[in-house]
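Peer 1: predicted model and sequence below, questions to follow.
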Amino acid sequence: MDSALRQIIDRVRDSAERQAPLCIRGGGTKDFHGAAVLQGERLDTTALSGIVNHEPSELVATVRAGTPLAELEAALAAHGQCLPFEPPHFAPGSTVGGMVAAGLSGPARASVGAVRDYVLGLELINGRAELLRFGGQVMKNVAGYDVSRLMVGAWGTLGVLTEVSLKVLPVPPAEATLRFECNPADALRRLQAWGGQPLPLNASRWEGGAGGTGTLWVRLRGAVAAVEAACRSMGGECLDAAAAATGWQACRDQALPWFAARAERPDHALWRLSVPAAAPVLALPAGVAPPLIEWHGALRWVQAPLDAGAALRETAHAVGGSASLFIASEAMDTRAMGRFEPISQKALAQIHSRLQQAFDPAGIFNPGRMGPGR
């Protein structure tokens, strides 16, 4: 056991004994999420850095949690491989541990799966300062509960991630991006129709323009013959590869002009609506601009005031979805609103409580990160 890992274990043990909260932090690139009020003494994980093992022929990489995400992606790219779910960076310094803890996926998520689908195993320190390992380096390695995937999206509230094993994939041999001018209803109709055909759909986004019109971008990835055939059958304008790649990266990291426009409306927060892909155009509150649509219709980004939250959640519920507060300005008081929707099922709430008690009995990990009470 190296000194960096030993120091973190000792730090967790000391905090548990003192019942002193810890704020687990890698690159800090997701501190904005939900305008969370980060509490506790900072526990820096960036010393846990480095690629432990990468087996290109086995499509597996084992990485320490504090490793910069860009470093891992560069190492994979050198072997023609990638993280197909396109984890967002948001800013320089994003780490592999933060990627897993946040569980956020990029534009290709609807086609290739989420972060949790690529986590094979991990190592963590629980609230008793025990170093535990779950899963392994192959897909069929779990009997019983898949604890590794349980940590994806837990935002560090169940333990300190120290090492992660990930499934990686080869970079597809061909890629193309098509552009269509259309309104949101037409965009959703096209995406649903294409989804029922054997097309190499990989990612999509629709952005609104003036007069209710907008632009739909669709990215194709796969075999050369499949991508070329899809371009011929789908129509639209085929974009320059470099320009298209820049646009998708900006979409991944929320650097598109659509996201930047929120700076002109400081009273607006960014809401994330997760709905069925087949859901129609949503009836948003009056005065709210058209959303940015991703994941073939399953993800709708909306910029609206905090007081529109109840209406947005009701709208999402009406089509079988949910709404969460993704970004709020520091001036906004989000305590009453909550970042995530309350757990309405008693049995599910009990499971959450028992998991918390099992992994972090003293409640020292990232209090407040998931909202009131956590």
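Peer 2: Received, thanks.
Peer 1: CA only for contacts and neighbour counts going forward, please
Peer 2: Will do.
Peer 1: wait, doesn't residue 315 sit right on residue 282?
Peer 2: Yes: taking CA atoms under 8 Å as the definition, residue 315 is a contact partner of residue 282 at 7.0 Å.
Peer 1: could I get the full set of helices for the protein?
Peer 2: Remark: helices of the chain, listed N- to C-terminal, are 3-18, 69-77, 96-102, 109-112, 147-150, 184-195, 224-234, 241-252, 257-260, 309-318, 346-359; assignment by DSSP state H.
Peer 1: mind listing what's buried along the longest one?
Peer 2: Of all the residues in helix 3-18, those buried under the rule 16 or more other CA atoms under 10 Å are 5, 8, 9, 12, 13, 15, 16.
Peer 1: again with the fourth one
Peer 2: When burial is assessed from 16+ other CA under 10 Å, helix 109-112 yields the following buried residues: 109, 110, 111, 112.
Peer 1: was I right about the second one contacting residue 295?
Peer 2: Yes: distance between residue 110 and residue 295: 5.0 Å, which falls inside the contact criterion (CA under 8 Å).
Peer 1: got another, please set it beside the one above:
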Amino acid sequence: MSGKTCHDASAELLQQVEKALHERIALRIQGGNSKAHLGRVVPGQVLDIRSHRGIVSYDPTELVITARAGTPLAELNAALDAAGQMLPCEPPHSEDGATLGGMVAAGLSGPRRPWAGSVRDYVLGTRVITGHGKHLRFGGEVMKNVAGYDVSRLMAGSFGCLGVLTEVSLKVLPKPRHSLSIALEINSERALLKLAEWGQQPIPISAACHDGHRLHLRLEGGEGSVKAAHDRLGGEPLDASYWRDLNARRLAFFADPRALWRLSLPTHTGPLNLPGAQLIDWAGAQRWLKSDADATTLRAMAAQAGGHATCFENGEQPFQPLAPALLRYQQALKTQLDPQGIFNPGRLYAEI
């Protein structure tokens, strides 16, 4: 691998963290900055991890890949694709420079999430620069640190509030042998009923999204099982680019100028009368919503359905407020790993 795509900058990153600790200044951890719209605005000096990049090790027979946090997701996916493998959680990215570290820090998964698992499920180990000025390795055979935390998986969805990710080891899987996308003319209410029914049957669905008019499905597996499912369900063939556009939020739905919300809901949640335009993803477990409604109203509706709502635009409180007990746990965890509070302070919540 050439020097242009592989560079160990961990010593420089550690020096920057040590300097910040000594001077007691906040750091804004940044990779490709493709998730800058998500979370609260963070003060402090930029700690850019993009120079710390490259695949450290990859043996396709072991189904494990290890790479530095600044490695572009496009580069990682290209290496996996060449070996006929993939990140099963299908993390969203486009040509925006998204990095491996940002993928783990944001913890966002794509259309395959309900059937394959989340980013957190595939994190095996990490290297992290902590708020104690130490560069430590977590995961692998030693899954917990002395405080009892599974630090590697805690980093998923932490938005950089707990430390600086420098390296990640991920479990990967072979790509499906056959894939077919189809579209069915069916309304959303009936689509949700059918998806709940199909979820109890051996139908190889790996993505399901309803746009208000049509149900889009992706069938993946052996050629015979995919063909049998298509024969049973019917539907018109659909270009596979639909899922890439959905994952990268390039569909026409996302061009609506209203605020973008993401509702995370229990599996097989039925129809919801939400104020605005909605896109039903994850077979009903995720709803994208374009709405002018206030946060209190939307979060109350999400909570009533057993879920929570996140605003995909910077604001005072983009994430669902935590219950007091959960907030105390989050604050205790922050104190353990970042006692001076220098890493992305307030990115998730003002109190952290």
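Peer 2: Sure thing, it's come through. Quantities reported herein were computed from a predicted structural model and do not represent experimental measurements.
Peer 1: re the thing from before, now do the shared contacts for residue 110 and residue 295 of the first structure.
Peer 2: The contact sets of residue 110 of the first structure and residue 295 overlap at residue 203 (CA atoms under 8 Å, 6 or more residues apart in numbering).
Peer 1: show me what residue 125 of the first structure aligns to in the second structure.
Peer 2: Structural alignment places residue 125 of the first structure opposite residue 129 in the second structure (criterion: TM-score structural alignment).
Peer 1: tally up the residues packed near its match, please.
Peer 2: Using other CA atoms under 10 Å, residue 129 of the second structure has 23 neighbouring residues.
Peer 1: now do it against residue 291 of the second structure, distance only.
Peer 2: Computed with CA to CA, to the nearest Å, the distance linking residue 129 of the second structure and residue 291 of the second structure is 39 Å.
Peer 1: what of residue 158 of the second structure?
Peer 2: When CA to CA is applied, the distance between residue 158 of the second structure and residue 291 of the second structure equals 26 Å.
Peer 1: and for residue 266 of the second structure?
Peer 2: In this structure, residue 266 of the second structure lies at 21 Å from residue 291 of the second structure, with CA to CA as the measure.
Peer 1: those two: who's more crowded?
Peer 2: Under the criterion of other CA under 10 Å, the comparison of residue 266 of the second structure against residue 291 puts residue 291 first, with 19 against 13.
Peer 1: alignment lookup: residue 251 of the first structure to the second structure.
Peer 2: Matched to the second structure by TM-score structural alignment, residue 251 of the first structure sits across from residue 246.
Peer 1: neighbours of its match, just the number please.
Peer 2: Residue 246 of the second structure is surrounded by 19 other residues when neighbours are defined as other CA under 10 Å.
Peer 1: before we move on, what about residue 30 of the first structure?
Peer 2: Around residue 30 of the first structure there are 21 other residues, counting by other CA under 10 Å.
Peer 1: which residues touch it?
Peer 2: If you count contacts by CA under 8 Å, 6+ apart, residue 30 of the first structure has them with 90, 98, 102.
Peer 1: among these, who's most crowded?
Peer 2: In terms of neighbours by other CA under 10 Å, the contacts of residue 30 of the first structure top out with residue 98 at 30 neighbours.
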